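S.K.: this one's structure only:
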């Protein structure tokens, strides 16, 4: 199966608790660094068009098969089917590693299942927690609202010690996840420590949909709404529509759309979400393109603005917040909104990932994640970061530049730390100025004068905001 995605990470450091022959089939759906929906089977015609390429490919495959056969026959020690499979997985990983492409990778069946549940599909069967490794401990990092774990009283910070009477102290986090996961309706017994207490839970697993959208009325006086999107998956649009409905019911007059630290996701969702904010035919020179896909053979194709079923019916002044961890699908939406002038971008230069990955599911349930194209914003410029001689990303290169640069305070602790959130303060100041009658240019100038620091150290200095 084949699917396109746009997101820089393959497997997150934080795992959702309770997620859990190599001929290629194509999974089809669109995802920038991920997009999956209709199945499409791909077959290369290169062999018929170029017999020499076919011979070279056959020679390489025969060489691998010969080497593996000799290894199994003569190596001192047993190499059975499971070991052969693992050797093949490692061979594929080693082959991809030589490309020096951090976005091209191989996922074994467990990793691929987890990737689908956490990154593309947006739901899973489990207890509804996020776990993090703190060797030798596995700790509950987050309890998902409305999930089974919350219902029984599990809390963030709980240390998991046993699962179904099996000690998990010192166990790899992936193995702990495998013990905890299971079909909806089944039970799992989990023991945790909380401070000096030992607590036991019997939890009935269920299908859990982790929220990727958070929203609230940031400024009740000016009716400025705030929507935070953490990922572009199959649930994103549905959850965004709920947020739009709720905020519009409260009389929303302006919106902060927060994409800070959003690593990306499905290409198709990026196109849909950008289409919500950008009127068709508003800039004829851009041909209604949300993003331009540049294939390896040089062919280019624009992904157009779509008619999206959305509850966002009345466009209001818009600010998009970004930082240097806003990547891939986030950059597609940011670039489109900026190029069409549909909103004002505030924050930092984005990550700089302007390439598309396609996901190919293999017959054994593993997956190849291959860079198959570049993408450009509607005005057609390269946003990919530059690399040093060791193929490491060079900070401050590539990405989407904000309309108003605002560095974060060094001690900012995240969304709930509003007192130190200079970028949010700048967004609110801009939108209040707009609602008070300033033009975009006037509001931009005012906020730049008040908030644009020259150094990160300057970001720690307090900002005096007038009576707006």
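M.R.: Yep, that arrived. Just so we're clear, the structure is a prediction, and the values are computed from it rather than from any experiment.
S.K.: From here on, just use CA atoms for contacts and neighbour counts.
M.R.: OK.
S.K.: And the longest helix along the chain, what's buried?
M.R.: Longest helix in the chain, counting residues (DSSP state H): helix 51-74. Neighbour counts over helix 51-74 (16 or more other C-alpha atoms under 10 Å) mark residue 72 as buried.
S.K.: Now do that helix: which elements does it pack against?
M.R.: Packing contacts for helix 51-74, counted by 3 or more C-alpha pairs under 8 Å, 6 or more residues apart in numbering; DSSP states H and E, involve helix 46-49.
S.K.: Now find how far off-centre the helix it packs on is within its chain.
M.R.: Chain-centre distance of helix 46-49: 36 Å, with C-alpha atoms, centre = their mean, to the nearest Å.
S.K.: do the same with stretch 418-434
M.R.: That offset, for stretch 418-434, works out to 25 Å (C-alpha atoms, centre = their mean).
S.K.: try stretch 325-335
M.R.: 10 Å.
S.K.: List of residues touching it?
M.R.: The contact list for stretch 325-335 (C-alpha atoms under 8 Å, 6 or more residues apart in numbering) reads 6-8, 32-33, 232, 259-267, 270-271, 273-274, 290-291, 320, 345, 350-355, 377-378, 399-400.
S.K.: go again using 6 Å as the cut-off
M.R.: 6-7, 260-265, 270, 274, 350-351, 353, 377 (C-alpha atoms under 6 Å, 6 or more residues apart in numbering).
S.K.: And the residue lying farthest from the centre of the chain, how close does it get to residue 67?
M.R.: In the chain, residue 74 marks the outermost C-alpha relative to the chain mean, sitting 45.2 Å out by C-alpha atoms, centre = their mean. Distance of residue 74 to residue 67, given as C-alpha to C-alpha, to the nearest Å: 11 Å.
S.K.: Correct me if wrong: residue 230 contacts residue 260.
M.R.: No. Contact criterion C-alpha atoms under 6 Å: residue 230 and residue 260 do not qualify, at 7.9 Å.
S.K.: try this one side by side with the last:
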């Protein structure tokens, strides 16, 4: 009887092993292409912010992808993009090796292209401009935040992923690309032909200005949060302090963001203490980043923001506003409150995954809402050459605010 029982149990175990193998196969039987699909699936499964995966059966998505004919790497990339598309999150995306290298280069300080930071609408899938990069062909052509990019060289952008659109705008310096744009205050779409160029990202410009009342104001313009931003801004503040600055204007207009850590480090330049930002994962785990002082200066500070102020710029603006360190002047910011992490893939490609959302120190979730300035000053779109001049109403409002006795006394 015992011998028979052992035989039955062994048979059940064997049947169970065989059944588990049907349709899956042992892990070592996967092809290189299938392994890459599985690698992407595992990263998203572990790290993605939305644990419902946009109310999709994420395991079924994997199985369906693995059953496709993955005969070459391009087909595999297309399959991965289709797998990620079900999430309906434009920020979670595959970066092919050349795209990944380009992104890494841009965050380190240089890129080649037209100089547009773009996003895809979650509801309508429309491609729109976050902000043009300072000094880029896009800015020189007058492209503005919130402009919609309808076509790239005649191709409807609704058909393109975010990275496909970006890739079509990149290219060798000196080559041309034509964009069809739509602007809210114009009746008809219009075309702009841009000449691609090598764009050096110098994130900080600074100078000391004297008002008619004798106030020495350090004007700091920060165009992007790349790897150089914190050290360059620190050096600029120290130089202006040495030159006798009484107060500061930090201009974050049309700054589309960049590295989260750069935003945190720059907030620490201005704050003695306090929370800079909270991050919330899908498990609801709340992490925080704190200032640990001392700040480089205690002088009064006004921050200029607009609809092109996004992502890491909003983290910085929210930290300074909620901690009472600065007053914000301008218009409501862009409203990107999601955080992405970059993951290296085994073939040299990369994967950007939305892993968390952030909240300001006062626990404001600004995604799609933006940050409302303390003083709203509506203006028509300004060119970069107008920023920080007498023809810039938001800058003039900041000067008036700094000149008030209440602000100079440190009362916010």
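M.R.: Here it is on my side, so go on. From a predicted model like this one, the values you see are computed outputs, not experimental measurements.
S.K.: TM-score of the superposed pair?
M.R.: Here the superposed chains carry a TM-score of 0.64, computed using TM-score structural alignment, normalised by the length of the second structure; 301 aligned residues with a C-alpha RMSD of 3.6 Å.
S.K.: returning to what we had before: just the contacts of stretch 325-335 of the first structure: which are in strands?
M.R.: Of the contacts of stretch 325-335 of the first structure, the ones assigned to strands by DSSP state E are 6, 265.
S.K.: got CSV for the contacts of stretch 325-335 of the first structure, with distance to residue 129 of the first structure and neighbour count too?
M.R.: Putting these into CSV (distance: C-alpha to C-alpha, whole Å; neighbours: other C-alpha atoms under 10 Å) gives the following:
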residue, distance to residue 129 of the first structure, neighbour count
6, 25, 34
7, 22, 30
260, 22, 24
261, 20, 19
262, 20, 25
263, 20, 23
264, 21, 34
265, 21, 32
270, 26, 33
274, 30, 24
350, 29, 29
351, 28, 29
353, 29, 30
377, 36, 26
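S.K.: just the helices in the first structure please.
M.R.: Listed in chain order, the helices of the first structure (DSSP H) span 46-49, 51-74, 81-97, 109-115, 148-152, 173-180, 236-249, 267-277, 329-340, 422-435, 440-451.
S.K.: Now render those helices as a markdown table, adding distance to residue 313 of the first structure.
M.R.: Rendered in a markdown table, the data for those read as follows (distance: least, C-alpha to C-alpha, whole Å):
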| stretch | distance to residue 313 of the first structure |
| --- | --- |
| helix 46-49 | 48 |
| helix 51-74 | 54 |
| helix 81-97 | 46 |
| helix 109-115 | 33 |
| helix 148-152 | 34 |
| helix 173-180 | 42 |
| helix 236-249 | 9 |
| helix 267-277 | 9 |
| helix 329-340 | 17 |
| helix 422-435 | 19 |
| helix 440-451 | 22 |
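S.K.: Quick one: closest of those to residue 140 of the first structure.
M.R.: Residue 140 of the first structure sits nearest to helix 148-152 of all those, at 10.2 Å, using C-alpha to C-alpha.
S.K.: Could you tell me where the closest one falls in the second structure?
M.R.: Structural correspondence for helix 148-152 of the first structure: none found in the second structure, per TM-score structural alignment.
S.K.: try stretch 230-237 of the first structure
M.R.: Using TM-score structural alignment, stretch 230-237 of the first structure pairs with 223-230 in the second structure.
S.K.: hang on, the earlier thing: what is the most widely separated pair among the contacts of stretch 325-335 of the first structure?
M.R.: 261 and 377 (19.4 Å).
S.K.: residues touching the residue farthest from the centre of the first structure, list them.
M.R.: For residue 74 of the first structure, counting by C-alpha under 6 Å, 6+ apart, there are no contacting residues.
S.K.: cool, residue 96 of the second structure as well?
M.R.: residue 349.
S.K.: Show me where the stretch 151-300 of the second structure has its strands.
M.R.: 155-156, 176-182, 190-195, 197-200, 204-210, 216-222, 247-251, 274-280, 286-291 (DSSP state E, counting those that start in this stretch).
S.K.: what's the most buried one of those strands?
M.R.: Highest mean neighbour count among these (mean count of other C-alpha atoms under 10 Å): strand 247-251, with a mean of 24.
S.K.: That strand maps to which residues in the first structure?
M.R.: With TM-score structural alignment as the criterion, strand 247-251 of the second structure aligns to 254-258.
S.K.: swap in stretch 76-92 of the second structure?
M.R.: Aligning stretch 76-92 of the second structure against the first structure (TM-score structural alignment) gives residues 88-104.
S.K.: Show the end-to-end separation of the matching stretch, please.
M.R.: Note: stretch 88-104 of the first structure ends 17 Å apart using C-alpha to C-alpha.
S.K.: if we look at that stretch, which residues are touching it?
M.R.: 106, 369, 370, 371.
S.K.: Flag every buried residue along that stretch.
M.R.: Those would be 89, 93, 96, 103, 104, for stretch 88-104 of the first structure by 16+ other C-alpha under 10 Å.
S.K.: now swap in stretch 167-174 of the second structure and tell me
M.R.: For stretch 167-174 of the second structure, the neighbour count (16+ other C-alpha under 10 Å) marks 169, 170, 171 as buried.
S.K.: same check, this time on stretch 224-233 of the second structure
M.R.: 224, 225, 226, 227, 228, 229, 230, 232, 233.
S.K.: do stretch 333-348 of the second structure as well
M.R.: 333, 334, 335, 336, 337, 338, 339, 340, 342, 345.
S.K.: returning to that earlier point: next, the mean deviation of the match of strand 247-251 of the second structure compared to the second structure.
M.R.: Here stretch 254-258 of the first structure, set against the second structure after superposition, deviates by a mean of 0.4 Å using mean C-alpha distance after the TM-score superposition for the first structure.
S.K.: Provide the contact partners of that stretch at residue level.
M.R.: Counting by C-alpha under 6 Å, 6+ apart, 224, 225, 226, 227, 228, 316, 317, 318, 319, 320, 321 sit against stretch 254-258 of the first structure.
S.K.: Which single one of these is nearest to residue 15 of the first structure?
M.R.: Residue 15 of the first structure lies nearest to residue 228 out of the contacts of stretch 254-258 of the first structure, by C-alpha to C-alpha, at 20.6 Å.
S.K.: Pull the contacting residues for the closest one.
M.R.: So residue 228 of the first structure contacts 213, 214, 258 (C-alpha under 6 Å, 6+ apart).
S.K.: please redo it, this time with the cut-off set to 8 Å
M.R.: Taking C-alpha under 8 Å, 6+ apart as the test, what residue 228 of the first structure contacts is 212, 213, 214, 215, 257, 258, 259.
S.K.: how about TSV for the residues you listed, with distance to residue 204 of the first structure added?
M.R.: What follows is those, written out as TSV (distance: C-alpha to C-alpha, whole Å):
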residue	distance to residue 204 of the first structure
212	23
213	25
214	26
215	29
257	36
258	34
259	34
